[in-house]
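Peer 1: Generate coordinates for the sequence data below:
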Amino acid sequence: MSFIFRAYHAMARQRGMSTKTGLPTAATYVFVNMLRKLRDDFSPEYLAAVFDVAAPTFRDQQAGQITTVRRFDLKTQTFQEIEYRGYKANRSEMPGDLAQQLPYIRRALEAYRIPILELGGYEADDVIGTLAKKAAAQSYLVYVVSSDKDMLQLVNDRVLVLNPPKDNLICDAAKVEEILGVPPERVVDVMALRGDSIDNIPGAPGIGEKGSVELIKRFGTVEAALDRAAEVERRTYRESLQNNREAVVISKKLATIDCDVPIGLDVNAMKAGEPDIQALRALFTELEFTSLLKDLLPVVEVAEGDYREAKSAADIEAELSALPPGGVLAVAVDSEAQPQSKLEDEAEEAEEEMLPLSTTVTAPEPARCIAISAAAGKALTILAEGDGAASRLRDALSDEKLPKAIHDFKAAIHSLAEQRGIELRNVQHDPMLYSYLLDPTYSSHRLPDVALRRFSLKLSGNVAESADVTGRLASTLRREVEECGLLKVYHDIDLPLVPVLARMEEAGVNIDRKALSAMSSRLEHEVEIKAREIYQHAGCEFNINSPRQLGDVLFNKLNLPKPVKYGKGKTISTAVDVLEVLAATHEVPRLVL
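Peer 2: Okay, here's the model as predicted:
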C-alpha cells in the first residue's frame, strides 16, 4: 500500500489526471509506471503485491493498553501528559479520489499476473516479513520493495530492501547502518525511542533521531537503555526514559514486524508470467492511458497500403480523379525535421498532467514532401519543390472547389503557406480539432496518438500513411462530432479560428523592451528587500528558493511544527499549503509566500 500512496502523492501537487467522465487516474498511472519499471529493471522471477486489510489488527489491541502519553514541550522544557488516541489515530481517512482508483490498481496487478496477498488482523508489513522469512529459509534471495524505513528491520544475509524512488537503492546490512546509524537488528529499538507521529507510536518524548541512535549504540537495546536510564547524562533523555517506560516498551512492540503470521508461502503462485495484453489494453483504454497503450502494440503498417511516389502531373490527375462524388482529399505534410516537442514528451510522461493545446512556433520547418489520399488504403507522395507534379499539387491545394482534410491545419499553414507559398483552401476537416472536441481531457491530439486511440494503430511515420489515416479519421470523427451535436462549434468557432491563430503566431507580439527592463529592475529590487526582511526574521541568510534550506530554517532553526508530508528526496515539504498553515504563526513563511 505504501507504493500506492507514493504514487498518489507523486501527482498530488500537479494538475490532476482524469478520464473524460471525471474518473481520477493519476495514482493508477504512476503506480503502473512504477510497476513496469520494476519489472523492466530487475526481471524478477517471483513477484507478489501485499495489501492492507481495512480492519483492526493485533497492534490496535496492543496500543489499547496505553491511555495517556507524555509530550516534551521545547518552549517550557517540560513533559506534558496528553490522551493517547490509539495506533495510527493520526492518519486521516484515505482520500476519496484515491479510494476510487484502488479497484483499477488491483486490475492492473491482475493483468500483469501479479498475485495480491492480504490477511485480516495483520498489516501488509507483517505478511511481507513472514513471507520473506519463509522464502529466505528456503534459500531464496528476497528483495522487499519498499521506501519505508520500518522495513529495514527485516534485512539480513538473505533479505534485502529495494527502494526504487532512491534510484533502485538496495539496502543490505551495511547500507542500513549507514542510513540509520544502527544495524538491522537494532532498527526497532531506535524506532521505539523516536516513535512515529504518522502511526501514532508514542516513543520516548524528547528523544529524536540523533538521540535514539546515540542511546542504542551505547546501551545496545531499548530495554537496556530503560534499565540504565540513571546513567544518561542529558537530563531530558534521562527523565524521558525514566518516566515513559511502559510507552517505550509498547512502542517497540508496535514497531516490530511480526514475521510469524499464519500465511503460507506458495512460491509457484508468485512466479512472474507474461502480462495479459488484452486485459491491459482494456484497462488502459478505459483509463485513457494513450502512452501506455502504445507499448502494447507492435509496429503496424496500415494494412498493405497502395502508397506510391508521383513522377509527373499525370499521376496527380489520376489521384484526384479517383475522388468519389462528395469525397474529400486527405493531405499530410512531411517537414524537414519534425521532432516531437519537449512539451509533448512531458505530456506523454504525465499523461493528463497538461494539455499542450499548441506548440511553440519558432521558425517552422518548410514542407519537404506532401502526400495526398483520395481513398482509404491509397496515397501519393510528391516532393514539394520542383515543377510538374509539384506545380499541379500546388494548384490542387489552392483549389477552392476541392474539399480537403488535414491533421493540424495550423501547423500545415506554417509549413506550406508561409514557407512554400502554398495557400491551403477549402480545408473542411481537421481530425485534430475533431479529436479535441470529442476528448478534451487527452494530453495529446497528434496524429499517431489519435490513430492509436481510434484504430489501435501504431504509425510508422510514413507521410503517405499519414495522409491515408487522416482521411479515415476525418470521416470517422466527423460522424461522432455530428452525433454529439458539436458541428456548430466546429464550423463556427474552431475551424475559422485556425487561420487567425496562424496569422497571430506569424506576426508575434510587439514587446517594449525598455519597459520590460525597467519592470525587471524594479522587481529585482523588491525581491532583494523582501529577502533581507526574511533574513532578519530568520536570523540568518539562506537560499530562499531551496526547499531543503528553507525547511532547515523553518523546522530546525525556528522549530516550527513539521508537517507529516514530505517533498522530493524525503525533504520535509515546504509546499504552498504547508507554508500557508505556518504563516499564521510566524513571519518568515508569511513573507516567503
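Peer 1: Going by C-alpha atoms from here, please, whenever you check contacts or count neighbours.
Peer 2: Fine.
Peer 1: most distant residue from the middle of the protein?
Peer 2: No residue in the chain sits farther from the centre than residue 314, which is 52.8 Å out by CA atoms, centre = their mean.
Peer 1: Check the gap between that one and residue 393 for me.
Peer 2: In this view, residue 314 and residue 393 are 11 Å apart by CA to CA, to the nearest Å.
Peer 1: Equivalent analysis for residue 140, please.
Peer 2: 68 Å.
Peer 1: Those two: who's more crowded?
Peer 2: residue 393 (23 against 14; other CA atoms under 10 Å).
Peer 1: How about that one, nearest residue that isn't a chain neighbour?
Peer 2: For residue 393, ignoring the flanking residues on the chain, the nearest one in space by CA to CA, 6 or more residues apart in numbering is residue 316 at 6.8 Å.
Peer 1: and for comparison, fold this next one:
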Amino acid sequence: MPHLYLVDGSGYIFRAYHRLPPLTNVHGEPVGAVYGYTTMLWKLTEQLHKEDGPTHMAVILDKSSQTFRNDLYDQYKANRPPPPEDLVPQFPMIRDATRAFSLPCIEEEGWEADDLIASYTKAAMAQGWSVTIVSSDKDLMQLMTDPSVDMLDTMNNRRLGPEDTRAKFGVGPEKLGEVLALMGDSVDNVPGVPGIGPKRASDLINEYGTVEAVLAAAPDMKKSKMRDNLIEHAEMARLSRQLVELASDVPLPDPLEEFELQGIPEPPLRAFLEHHGFKSLLGRLSAVADAPVAEDAPDAPVQAEDPPCDHDAYETVTDETALERWIIAARHQGWVAVDTETSALDAMQADLVGISMALHPNLACYIPVAHGGSDMFAEKPQQLDRDYVVRTLKPLLEDPAVLKIGHNLKYDLTVLSRYGIDVAPYDDTIVMSFDLDAGKHGHGMDELAATHLSHSCIAFKDVVGTGKKALGFHEVDLKAATRYAAEDADVTLRLWRRFKPRLQYEEATRVYEMVDRPLVAVIARMEREGVKVDAEALSRLSGDFAQRMAGYEAEIHELAGSKFTIGSPKQLGDVLFEQMGIKGGRKGKSGVYSTDVNELERIAADKDQPKGAEIARLVLDWRQLSKLKSTYTDALQAQINPETGRVHTSYSLTGAQTGRLSSTDPNLQNIPIRTETGRQIRDAFVAEPGNVILSADYSQIELRLAAHIADVPQLREAFERGDDIHNMTAEELFGEVTRDTRGRAKTINFAILYGISRWGLAGRLDVTPDEAQAMIDRYFERFPGINRYIAETLTFAKEHGYTRTLFGRKTHFPRLASKNQNERAGSERAAINAPIQGTCADIIKRAMARMGPALADAGLPNVRMLLQVHDELVFELPEGELEAAKPVIERVMASAAEPALTLSVPLGVEIGTGPSWGAAH
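Peer 2: As a prediction, this is how the structure comes out:
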C-alpha cells in the first residue's frame, strides 16, 4: 500500500535554524539552518524501504506570507517578526537541499503549506493511501481524523495520533479546529475569545460541540466575564474558526504519482554537499571523508552507521548483580563511556546522584545512587547505596587496562575525585572535537550530536523543568533519568567512535596526545586546588572602588550640568550628543546613540570638545572600576567555597579558538595586567600561612616564536644575546631609543603579529593612516621574514581553510571567504596570529602537563600549581621549598617544547615570589 510522507518544510526550517548555532560554509555563507535541515531530511530518507516507511514523499513549503486568510483578516500573522537576517539567504539553499535529495519541493502562491498538506492528505486518502505528516504543528493535528493518517515528530522521534490530540487539547482531531478558534493563537494573531484558554475551550466544545453552538448558548449562560466575552466577541470567534480551518481543496500543483521514491541518487546530493563543504555528511554518503591532507595520507576511516538512539533499550541498574555484569563487560571490552549526574553545576560542591555507562550504541545504563525527594521522609526509589557503587566502580575507573571515555571529562574527574576515585586512562570527546574542528563550530554535546550523528539530545530542561517548579535531578523519576543520563554516555561513545579514527587521518594525533589530553587531569587538579583570597581585602577594595566611582560621578554630573544615570547608554548618549551637541553620534536600530568604548575613545581624543572629552575619559574610568567591582571585588567574595575557603576557577580547553585556556567563575584572564588597580586585585590572591606565591611568566614568548617561525635573524640573534627587543626595534625603525620610540616599537612589535591594519595602528599610536603605513613598511623592510610569514600564512589559510601551529594544531577560519569585508578582514588578522599564539598555548600546556611529575621527582610534592593566566603559571608552596622549586619550574617551562620541537631561540622565564599574587610580579 502506498505510504505518503508530507514534510512540513517551513516547520523543519525554523526547527533546524534554532537547533544549531550559527554556522558558515566554505564560501563564508550562513548555513546553520541548511545543515540542520539537510541532516533532518537525511534521517527521514533512511526510513525508505523499511517497514511502514514512505513509498512517496514531498516537502511542502510556504511560498509567500500573503494568503486568503489575510483577505479575511488583515491582522493575520501581523505580529510575526521577520525571519532572522542570517536565515533569509538560506531559504534558496534549503530548496537546493530538497532537490539534492531528488525530492519534490511543493509551494503555491496564495496558499500556506498547511493548506497544501491538507489537500494532498485528502487526495491520498481518497486513493486509499496511508499518510504521515512530518510535523508537530498543532494546526495539522486536525487532519488525523482517519486511521490512515498520523504525524511524525522527528525532534522527539515519536509518532502522533488522535490520542495525542485528545491528551493535549481535550478533544479529538475532528473537534480541534473548534477549540483552536475559541482559544486563539498569539503566534498567528488569531484573535479567538479573550480569557478563554485551551482548558476552557475544550470544556465548552465537549459540552456544546461547535463554536456556533457555544455562541448560541452564550446568552443563557450564568453571568460571568466569559459569557460577556463570548457575546461581545462572537464575530471574532466566527472569524477565528475560518482562519484555523485548513483548506483541503487546493488544486494540486503536482500529481501524487510524481512523489514516488526511487531511492536517493548520489550525484546531485554529493554535488550539493561538496559545494557547501559538509564533510561529515559527505563521509556518510560514501563512507569516505574529504580529500586527504597529504598525498601519502592513509585512506579515510570508514565508520559504519550507528542505529538511532533507542532510549527504551537503556537499563536502570538497581541491584548488585546487574552492576557486576556491567563491570565485567567493560573490563572484557577494554573501554567504556562514562558520565556523572550531580546535584549542581559546580563540580567542587556537587553531590553524586548517579553514573551512566555505555559499551556500544544503545547498550547503555544508568546507576542511580541518590534519587528521591529532598525531605528526609520522602519516599526513595529502589537504588544501590552510593558508597557501595563508588567502592565497586573504583577499581574499574582506575584500571589502567580499561579506557574511560567522557565528554568534558574534567567535570567528572573533579566530582569523582571527591569520592576518592582517580580516573585513568581516559579519552575526552570534547577535546577530540576541538583538536579536529576548532573554528568550525562549538563542541558541546548537543551540537556535536546534531552535527555528527544527526541526533537531537534530550534537553535537560525537558527532564527537570524550568523556573520555580524545576526539580533537582535527584527528584527526577528513574525512567526519565535513565533515558537522559544513559543517552549522554551513549552519544559520547558514538562521538568517540567517529573522532578516534579521524585523529590520525587528519593529523591531529600529535596535538591531542602530546598537548591537550594530558592536560584534562592537570587542570581538573588545579581547579580542585583553588586559590585563597583575602575576603577582607576585597571588601576594602570594593569600598574604595565605590568611593572612586562616586567621585567620578560627581565630576561627570558637574561637567554635564545635570544628574543622570551613567550606566545607562541611552541617558549618556542623550547628554553627549543632544544636550552637549557633540558631533558624529551614531544611533543603532533601537534609536539609542552608541556609547561603546570605541565611541567614547573617539570623543576623549576630540580636542575641539574639551568638556565632552573629559566626560568621556571619566566615563571610561568609571566603567572600568564598575566592571572590576562587580566582576572581581564583589563577586570573588561570593565565590569563596565554604568547605575549602578558596576560590576555584573553571578552565576550558575549548574556550579559545587558538588553543589557549580560558577561565570562568571567575574569569582570571581579564584582570588588568599593568595597572595599579589590577595589582590591587591580585594582592587579594594570597598564600596560606607558611606558604608563598610563585609566579613564573614566559618573557615575550610570542615575539620569540615569531623569530623562529618567520625565520628573522635579527630577532633570533637579539634574543640569544639577551637584548631588549623593543629597544632594538625602536633603533631599527626610528633611529633612536627614547621612552616614546620604545613604546611605539613595543606596540608595533605585537600589533603586526596580530595582522593589524594601517587604520588600526594609526588609532593605537595616534598618527595618521599614512604615517602608520610608513611604519609598517619600514618594519617589513627591516624584518622581511615577518612580511613573508604573513603572506605565506594567509595563502595557506585561504587555500586550506585553516592554519597550523608547530605542534600541528589546526584552527579553521570558515569566514576567510566571506563576502562581508569586515568578517573577512577579521578572519585574516586572526589567521596571521593563530600559528604563533597557538604554539604559545601548546608550549605552556606541555609545561603544565610535565610540571607535576618533575616536582615529584625533585621531592617537591607540596608545590601546587594553582593558576594559568596567559603566559604565566602561578604556584603556592612552603617557604622552605622556594629555592629548590625555582630551578625545577624554570627548567620545565624553558624546555617545554622539547624533544618534539627544537626552537632556534631560547624561551625566557621570569620568576617572582611574594605573599600574594600581586607581590610576586
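Peer 1: before we move on, the earlier item: buried ones in the helix or strand encompassing the residue nearest to residue 393 of structure 1, by neighbour count?
Peer 2: Applying DSSP states H and E as the criterion places residue 316 of structure 1 in helix 313-321. Neighbour counts over helix 313-321 of structure 1 (16 or more other CA atoms under 10 Å) mark 313, 315-316, 319-320 as buried.
Peer 1: so that helix aligns onto which residues of structure 2?
Peer 2: With TM-score structural alignment applied, helix 313-321 of structure 1 matches no range in structure 2.
Peer 1: How far away from the center of its chain is that helix?
Peer 2: Relative to its chain's centre, helix 313-321 of structure 1 lies at 49 Å (CA atoms, centre = their mean, to the nearest Å).
Peer 1: Which strands or helices does that helix pack on?
Peer 2: Counting contacts by 3 or more CA pairs under 8 Å, 6 or more residues apart in numbering; DSSP states H and E, helix 313-321 of structure 1 packs against helix 389-398.
Peer 1: so how far is the helix or strand just after the helix it packs on from its chain's centroid?
Peer 2: Where DSSP H and E defines the elements, the next helix or strand beyond helix 389-398 of structure 1 is strand 404-406. What separates the centre of strand 404-406 of structure 1 from the centre of its chain is 36 Å, taken as CA atoms, centre = their mean.
Peer 1: mean shift between the helix or strand just after strand 404-406 of structure 1 and structure 2?
Peer 2: Later in the chain than strand 404-406 of structure 1, the nearest helix or strand by DSSP H and E is helix 409-412. Compared with structure 2 after fitting, helix 409-412 of structure 1 deviates on average by 4.0 Å (mean CA distance after the TM-score superposition for structure 1).
Peer 1: quick one on the thing from earlier: check contacts around the residue nearest to residue 393 of structure 1.
Peer 2: 310, 380, 389, 392-393 (CA atoms under 8 Å, 6 or more residues apart in numbering).
Peer 1: Among those, which pair sits farthest apart?
Peer 2: 380 and 392 (12.9 Å; CA to CA).
Peer 1: Which one's more surrounded, these two?
Peer 2: Higher neighbour count among residue 380 of structure 1 and residue 392: residue 380, with 24 against 16, using other CA under 10 Å.
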